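Chemist: Generate coordinates for the sequence data below:
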Amino acid sequence: MFASMARAATTSDVFNAIAEPRRREILALLRTGERPVAELSQELGMSLPGTSKHLRVLREVGLVRDRKAGKQRLYGLDGRGLQAVHEWTGGFEQFWNESFDRLDAYVQDLKQERQEE
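Modeler: Have a look, this model is predicted:
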């Protein structure tokens, strides 16, 4: 029962899906365009079934789309799925900007003190 609950969380939540390093690697590879699973598998040094499993999770949470191209299936990034991640991380942008502003003000104060000495 517990395993099925964990599986459901992984496949229904973008944050859980991208918590897995291999899935983040797949997303990074797909930034340059669509790729077949065999190419992704080779780039990652993983088995085809392992790569397919990660792609399935990424597809289920809306981060990856796939389409048939002749005999192969091509996988591509679906940026819409990253919207929730973007919105969440964007909430920290103000924090970092304010932190850098405070650091800059501190550095300027130090420079001023040195010039006055």
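
Chemist: from here on, contacts and neighbour counts on C-alpha atoms
Modeler: OK.

Chemist: quick one, what contacts the residue positioned nearest the centre of the chain?
Modeler: Of all residues in the chain, the one closest to the mean position by Cα atoms, centre = their mean is residue 24, 4.9 Å from it. Contacts here follow Cα atoms under 8 Å, 6 or more residues apart in numbering; on that basis residue 24 touches residue 18.

Chemist: Please give the structure of this sequence too, so both can be compared:
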Amino acid sequence: MSDDLDTVFAALADPTRRAILAMLLEDDMAVTDVAEPFEMSLAAISKHLGLLDRAGLITRERRGRVTWCKLEPDALRAASVWMQGFGQFDHLDLDALERLIEGDVGATADGAP
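Modeler: Take a look at the predicted model:
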């Protein structure tokens, strides 16, 4: 289970992969459509998709000449359950966590240092 969680969190650590997952929330997409908004090669997008696929966050299916990507929301269940374990102590402030990760530790929600 720990290895699975590590793989999911590693996949979620990259902003490009998080953006891809957000796009796939809307609908299944062809790989070329997934790649369109990003300023990187199709090969680079394919590597991101491969990591998401290995993490179980998406599945890829070949339909004729086109490869389609589909979000697999159940793959986030274990990560969600793990994070909810911290809810017993205090409300998890994801905005504060994001600021911490980005190195803006001194900022607060109301703008005070």
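
Chemist: Superposing both, give me the TM-score.
Modeler: The TM-score (TM-score structural alignment, normalised by the length of structure 2) is 0.69; 87 aligned residues with a Cα RMSD of 1.8 Å.

Chemist: Could you find the counterpart of the residue nearest to the centre of structure 1 in structure 2?
Modeler: Using TM-score structural alignment, the partner of residue 24 of structure 1 in structure 2 is residue 18.

Chemist: what about that match, is that helix, strand or coil?
Modeler: helix (DSSP: H, G, I helix; E, B strand; the rest coil).

Chemist: Equivalent analysis for the one 5 residues further on, please.
Modeler: In terms of secondary structure, residue 23 of structure 2 is helix; the call rests on three-state DSSP.

Chemist: how much space between it and residue 12 of structure 2?
Modeler: Look at residue 23 of structure 2 and residue 12 of structure 2: by Cα to Cα, to the nearest Å, they are 14 Å apart.

Chemist: out of those two, which sits in the busier spot?
Modeler: residue 12 (19 against 15; other Cα atoms under 10 Å).

Chemist: Nearest residue to the more buried one in space, please, no chain neighbours.
Modeler: Nearest non-adjacent residue to residue 12 of structure 2, counting by Cα to Cα, 6 or more residues apart in numbering: residue 18, 5.8 Å away.

Chemist: Can you give me the distance of residue 37 of structure 2 to residue 31 of structure 2?
Modeler: Separation of residue 37 of structure 2 from residue 31 of structure 2 (Cα to Cα): 11 Å.

Chemist: what about these two, which has more around it?
Modeler: residue 31 (17 against 10).

Chemist: mind checking what the more buried one lines up with in structure 1?
Modeler: Counting by TM-score structural alignment, residue 31 of structure 2 lines up with residue 37 in structure 1.

Chemist: Against residue 51 of structure 1, how distant is that match?
Modeler: For residue 37 of structure 1, the distance to residue 51 of structure 1 equals 7 Å [Cα to Cα].

Chemist: before we move on, what about residue 16 of structure 1?
Modeler: Distance, residue 16 of structure 1 to residue 51 of structure 1, by Cα to Cα: 17 Å.

Chemist: what does residue 14 of structure 1 give?
Modeler: 18 Å.

Chemist: Residue 16 and residue 51 of structure 1: which is more packed in?
Modeler: residue 51 (21 against 15).

Chemist: Quick check: closest non-adjacent residue to the aligned partner of that one in structure 2.
Modeler: Using TM-score structural alignment, the partner of residue 51 of structure 1 in structure 2 is residue 45. Leaving out its chain neighbours, the residue that sits closest to residue 45 of structure 2 by Cα to Cα, 6+ apart is residue 35, at 6.0 Å.
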